[in-house]
Structure formats: C-alpha cells, structure tokens
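**Q** Sharing a sequence plus its predicted fold:
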Amino acid sequence: MGLFGKFKEGLKKTRETFFGKIKKILKGRKLDNETKEEIEELLILSDVGFEATEYILEKLETLDEDDAYEALKKVLKEILGNNNILNVSNNKPFVINMVGVNGSGKTTTAGKLAEYFKKENKSVVLAACDTFRAAAIDQLKVWAERTGATFISHQKGSDPAAVAFDAVNHAVAKEKDVVILDTAGRLHTKTNLMEELRKINRVIKKIVPEAPHEVLLVIDAVTGQNGLQQAKMFKEFVDVTGIVLTKLDGTAKGGIAIAIVKELGIPIKFVGLGEKIDDLKPFNAEDFVNALLEG
C-alpha cells in the first residue's frame, strides 16, 4: 500500500466523522454565512481548535472562490506543508532527541524510527535515556533487537545524560549514522524533567557540538487538545524541531494536526498510522489533506 493509501486508511475515522461532512457542505459552492457556521462547528469539533479555525475561515473568505471545497484543500496544504522532511546530514552521527509525555508512544516511535532508518541503509544506536522506568529500558531493548540497532543503556535510576553521552560517544567511535535518544516524560515532575532534557543536550554537545540535530516531540493524536497543551509546554523549555503524531488511525479527531502546526509553528515530520513496525510514515501534507477530505 502506498503512502496515500496508508493516510486514507489511517484517517478513515476523522474523514467519516467530520471532514467528509465538510466536503458535502462546501463542494461546488461559495462560502456563505450558513456554510461558514456549519464548517466552523465541524472544524472545532474535529480538534482543529479555535485559532486555526478562525484562520481557515478568514482565508476562505479572502480567496472567495466558487468552489470553497477546493479552496479549503489549498488552505490546509499551505498550513501543513512547510519543512516536513527530516533532513539527515551526511555528518555522522545524526542525533535525534525524542521527547514527550509517558504514554504518547515515544519508545515505540523510537523503535519504529530505527526501522525507518534501517530501510534507508543507515546504522542506528538506540539509547535508553528514560532511566526512571525499567519497563521503558526493556521495551527499547526489544526494539533494538527487532531492528538490528545497537542498544545503549545503564541501570534503572542512572543519570540519563550519562546514557546519552555513552550513546553518542559510541556512535562517533563506531561511525554509526543515527543516534536516537529515548528520554523520560514525567509531567508531574515537570521542572526536573525539563532540566534533565537540557542537561542531555549540554552533555552530547561536548561530543557533537551541533547535536541534537532534531528534537522530535511525540504526541498521541487521541489526546486531542491535551496534546496541544503538552506541545506548548515542551516548546517553552526545549527547542522542538518537529512533531511525531502517533495513533492517528485511532482517533476521529485528526484535526489536531492542523491545530498543532498553526498554533505552534512546529512542522509534523512523521505520523503513526497503525501498530505494525513500518506504520510510522514521513508526513506528506498533500497526501494527508487529500486523504482527510477525499477518501
């Protein structure tokens, strides 16, 4: 199945619940007060959020096209279509710091990213920097075995920055292509967590000054507006460069993707569209919007 097919299948719930109705309302019609009110309600209900919804409606009014449906597709692609590609430099190692709250699918995403890079013929180091939870260490080890990645870990309760340092140091020594740091996500100790993430960044810069090259925030799409609040908090403390939106196939409110990009200005780099090892896909705005509206 191609990428569009995966998006189409993964966004089925959202399309059938909200965006399919928007298509019926707008297709072949100009935007008027009646249709504006109808789609405003549907957009907000789909977790697009108030700010992004107002922006979309203003743009549709400005465009004033005879087919508001086609205009909507243009607006959504414009919102979502910037800087989505993960540009992996040829300088080794390329370091990715994975952040996000516990339960967002962060460790699973780190494992699936390892598989993605393996298919790109890149060697990967997976680092278990969530030393607070023994289960997270064990889970990442399983992913390393499944994907053939090198696994770096310390004992439960160890300093996460020490694990990150060892992982990057190993990657430099062995000329590995990619290092993926799976960090903790304990929101109830927010201040400590953010200091921990900053310390990891400081420590790895001693080995690779430009690292981390990407800080990917993993958000569970099912959490909707809560996910947006999480993203705002992480952005405040850490230089988030991209979003990985997981469990898109499990929510009827896929509009959260639009809210995140519009309100935070952070591009979506990958999306999770299922449980299989290869169900983490690079984000493509055109395919996403077409799958959301066309079906």
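**A** That came in fine, so what should we check first? Residues are numbered from 1 along each chain as shown.

**Q** Only C-alpha atoms from now on, for both contacts and neighbour counts.
**A** Noted.

**Q** so where do the strands sit in the stretch 101-250 of the chain?
**A** Assigned by DSSP state E, counting those that start in this stretch, the strands in the stretch 101-250 of the chain fall at 124-128, 150-152, 178-182, 214-220, 242-246.

**Q** Just give me how far the longest one sits from the chain centre.
**A** Averaging C-alpha coordinates over strand 214-220 and over its chain gives two centres that are 5 Å apart (Cα atoms, centre = their mean, to the nearest Å).

**Q** same deal with the first one?
**A** Average the C-alpha atoms of strand 124-128, do the same for its chain, and the two points are 19 Å apart (Cα atoms, centre = their mean).

**Q** Return the set of buried residues in it.
**A** Residues of strand 124-128 classed as buried by neighbour count (16 or more other Cα atoms under 10 Å): 124-128.

**Q** which residues touch N192?
**A** If you count contacts by Cα atoms under 8 Å, 6 or more residues apart in numbering, N192 has none.

**Q** Mind doing that once more with 10 Å?
**A** 186, 198 (Cα atoms under 10 Å, 6 or more residues apart in numbering).

**Q** From F234, how far off is it?
**A** The gap separating N192 from F234 is 13 Å, by Cα to Cα, to the nearest Å.

**Q** quick one on the thing from earlier: out of the strands of the stretch 101-250 of the chain, flag the one nearest N90.
**A** strand 178-182 (10.2 Å; Cα to Cα).

**Q** helices and strands around the closest one, which ones?
**A** Contact here means 3 or more Cα pairs under 10 Å, 6 or more residues apart in numbering; DSSP states H and E; on that basis strand 178-182 packs against strand 94-99, helix 106-119, strand 124-128, helix 134-147, helix 160-174, strand 214-220.

**Q** Would you point to the one among these that's packed deepest?
**A** strand 124-128 (a mean of 29; mean count of other Cα atoms under 10 Å).

**Q** L245 against I219, yeah?
**A** Yes - if you go by Cα atoms under 10 Å, L245 and I219 touch, sitting 5.1 Å apart.

**Q** Quick check: neighbours shared by the two?
**A** By Cα under 10 Å, 6+ apart, L245 and I219 have these common neighbours: 104-105, 227, 257, 260, 271-272.

**Q** Against that first model, consider the following:
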Amino acid sequence: MSEQKRSWFQRLKDGLKKSTSAISDGITGIFTKAKLDADTLDDLEDLLITSDLGVGVAAKLTEVLSKDRFDKEITGEEVKEILSSEIEKILTPVAKPLIPSPEHKPHVILMAGVNGAGKTTTIGKLAKKYKGEGKSVMLAAGDTFRAAAVEQLQVWGERTDVPVVTKEIGSDAAALAFEALDRAVRENVDVLLIDTAGRLQNREELMDELAKVVRVIGKKLDGAPHDTVIVLDATTGQNAVHQVEVFQKMAKITGIIMTKLDGSARGGVLVACAEKFGLPVHAIGVGESIEDLQPFDPKEFARTLVGAE
C-alpha cells in the first residue's frame, strides 16, 4: 500500500472514528452470548437503525445474519465481517468517481445542496483537483443571494487560479449560469462548476430557481448540465436522505458527494442513501484539507464503518 493510500486510509479511519466506535462497541456489547437468537438480532437491528444506516438496510443486514447463522455460535468479530461484506455489496455499485468527459466542452457540473453542507468548499476542492489534472476550469457563483458564498468561491478561485463568474448580489441565478456557460464555451473551458442556492426553507422558490437554471443551461448547451451533484453533510444523519428527496424534485440529481464524515457518529447515513436512491457516490470528505476529499472506496468505507479489523 502506497504512503498516500495509507495516509488516506488513516484519515478515513480517524474521520469515521465516532461512527465506528458507536457500531463496533454496540456489536461487541450485543454479541456476548454463544448463539445468535431473536433477541440479539432485534438488538442489532436497533443499533443499525440508530447508527443511521436506515430501516431498510438494518432489516436487510439482520436478515442475512438470521438466514446464515441463526441459533449457531457467532462472535462479534464474525458479525462485523459479515456486516462489512454486506455493506460493501450495497456500496460497490454506486462507487463512481466524478470524471469530466472530454466529449463535453465544457463538461458542466451543477452543484446542489443546503447551505452549510460544504458545497462551496467542495467546488473549490474539485476545481483544484481538475486543474491539477491539466484541465481548464471555470467557476460560477450561482448562489447569488448570499454574499458570503460568492466571496468564498472567489477565494477558491484565487487559491486555485481559476476564473470565477459573478454578478451583483440578488441577481437572477439562471442569467448568471447562462453567462458563465456562454463564456466557458467561448473560452473552450474543460470543466464548468456552477454553485447554486440551498435555502430549503423556501422550497417553492428554490425549486423554481433551480429548475430555471437547469432549463437555461440545457437550452444553451444540449445535454447540460452533464452532472447534477448534491453535497450532503453527514452530521445531519437521516435528514440527508430527506434532502436528496427534496432536491430530486427540483433537479435531476445524478450523484452524491458526502462531507463532514469526521464530524459525528452518523456516517452510516451514506449506506442509507446508497440503498434508497442507488445514485453514484462520487467522493467523500473526512476533513477540511483538499486531500480530505477523495474518491469513494466501498470496501475501505464498509470495513472502517463497522470496525472490522
């Protein structure tokens, strides 16, 4: 294992520490008996639900255990191995990096999510990544109602040396998206990342605004946006599932990036989202540094989450 790979694995392990200890300690506490019985299965299902894996995933995992090992001797470590294997099966089909296609010029990525989820920071990190790969990148500050969001994106633009298209605060977001796309086409840019507003409390207004942005982009460039990615904050737990449902109605979400997995014991919600929506999970963030946003590895995540050695 390379030094870079090992250091990322260590960051993932450190980041998921709270989630891991909640699940791992819970399993150790439950599986003190020699044989697997109905009571231990109920306790395990409750543990998985309270660890934000969701009711569907919890039922699926306990059913696998029940089918194979009911009334047989089993240890906590064996349970962790079985759970990590089953969680990996849920996650593997959705682990897909966000790779801009050279066939699209520009490849347009629309970023959605509620305020505070880490959307603008994620855009900055992606810009740095793509620039490092030799691609030309442009950013569009489409959250035109929040000066802080525009300023934050401008800081990322300076830091990564990529242009940022802005308009005055309160401007029409769709008009800004159109201008940014027009400029990106003219300048032959490889990747255009568009920020959007995330005011869930004004759902109807936000829905109309996002839908308008998507419409305008599609009229300007056939097939755009090529990706519509929702950024989710893991610390919100099951609310992250609700956010995907809400944003799916506003724009056709094509993928997920989950941030702040280091912030709480609620990392299991990524599994719940994967099982419920089947959307690609492009990357996960376990810290503030640029290196802490990495492509999603289902095996590492599953084993780390349940504390399988």
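**A** Sure, I can see it. Quantities reported herein were computed from a predicted structural model and do not represent experimental measurements.

**Q** picking that back up, tabulate the strands of the stretch 101-250 of structure 1 (TSV), appending distance to P160 of structure 1.
**A** Formatted as TSV, the strands of the stretch 101-250 of structure 1 follow (distance: least, Cα to Cα, whole Å):
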stretch	distance to P160 of structure 1
strand 124-128	8
strand 150-152	11
strand 178-182	10
strand 214-220	16
strand 242-246	22
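
**Q** one step back: identify the farthest-apart pair in the shared contacts of L245 and I219 of structure 1.
**A** Between any two of these, the greatest separation by Cα to Cα is 17.4 Å, found for G105 and I260.

**Q** More neighbours: these two, which one.
**A** Neighbours per residue (other Cα atoms under 10 Å) separate G105 of structure 1 from I260, with I260 holding more: 28 against 18.

**Q** Need the counterpart of G218 of structure 2 in structure 1.
**A** Alignment note (TM-score structural alignment): G218 of structure 2 maps to K205 of structure 1.

**Q** Ok, I90 of structure 2 next?
**A** In structure 1, the residue paired with I90 of structure 2 according to TM-score structural alignment is I79.

**Q** and the gap between the residue mapped onto A149 of structure 1 from structure 2 and S136 of structure 2?
**A** Using TM-score structural alignment as the criterion, the counterpart of A149 of structure 1 in structure 2 is V162. In this view, V162 of structure 2 and S136 of structure 2 are 8 Å apart by Cα to Cα.

**Q** Which residues are in contact with each of the two?
**A** Listed as contacting both V162 of structure 2 and S136 by Cα under 10 Å, 6+ apart are A127.

**Q** G2 of structure 1: how many residues sit nearby?
**A** Considering only other Cα under 10 Å, G2 of structure 1 is surrounded by 7 other residues.

**Q** Pull the contacting residues for it.
**A** Counted by Cα under 10 Å, 6+ apart, G2 of structure 1 has contacts K8.

**Q** average distance between the longest helix along structure 2 and structure 1?
**A** Counting residues, the longest helix found in structure 2 (DSSP state H) is helix 203-220. Superposed on structure 1, helix 203-220 of structure 2 shows a mean distance to its aligned partners of 1.3 Å (mean Cα distance after the TM-score superposition for structure 1).

**Q** Can you give me the buried ones in that helix?
**A** Applying a neighbour-count criterion of 16+ other Cα under 10 Å, one finds 206-207, 209-214, 216-217 buried in helix 203-220 of structure 2.

**Q** What's G113 of structure 2 aligned with over in structure 1?
**A** Checking TM-score structural alignment: G113 of structure 2 goes with G100.

**Q** since we're on that match, how many residues are nearby?
**A** Neighbourhood size, G100 of structure 1 [other Cα under 10 Å]: 26.

**Q** That one reaches L181, doesn't it?
**A** No - with contact defined as Cα under 10 Å, G100 of structure 1 does not count as touching L181 (11.9 Å).

**Q** correct me, but V261 of structure 1 touches I268?
**A** Yes - using Cα under 10 Å, V261 of structure 1 makes contact with I268 at a distance of 7.2 Å.

**Q** between these two, who's got more neighbours?
**A** Between V261 of structure 1 and I268, counted using other Cα under 10 Å, the more crowded position is I268 (29 against 20).

**Q** who's in contact with the match of A149 of structure 1?
**A** Contacts of V162 of structure 2 (Cα under 10 Å, 6+ apart): 124, 127-128, 131, 136-139, 154, 156.

**Q** and if you look at F4 of structure 1?
**A** F4 of structure 1 neighbours (Cα under 10 Å, 6+ apart): 10, 284, 286-291, 295.

**Q** Try it again at 6 Å.
**A** D287 (Cα atoms under 6 Å, 6 or more residues apart in numbering).

**Q** if I look at the match of G218 of structure 2, how far off is R198 of structure 1?
**A** K205 of structure 1 is 11 Å from R198 of structure 1, by Cα to Cα.

**Q** now swap in M1 of structure 1 and tell me
**A** Here M1 of structure 1 is placed at a distance of 40 Å from R198 of structure 1 (Cα to Cα).

**Q** can you check D287 of structure 1 too?
**A** D287 of structure 1 is 35 Å from R198 of structure 1, by Cα to Cα.

**Q** Check Q230 of structure 1 too.
**A** For Q230 of structure 1, the distance to R198 of structure 1 - Cα to Cα - is 17 Å.

**Q** cool, E54 of structure 1 as well?
**A** For E54 of structure 1 relative to R198 of structure 1 (Cα to Cα), the value is 35 Å.

**Q** Show me the two of the buried residues of helix 203-220 of structure 2 that sit farthest apart.
**A** The most widely separated members of the buried residues of helix 203-220 of structure 2, counting by Cα to Cα, are L206 and I217 (16.4 Å).
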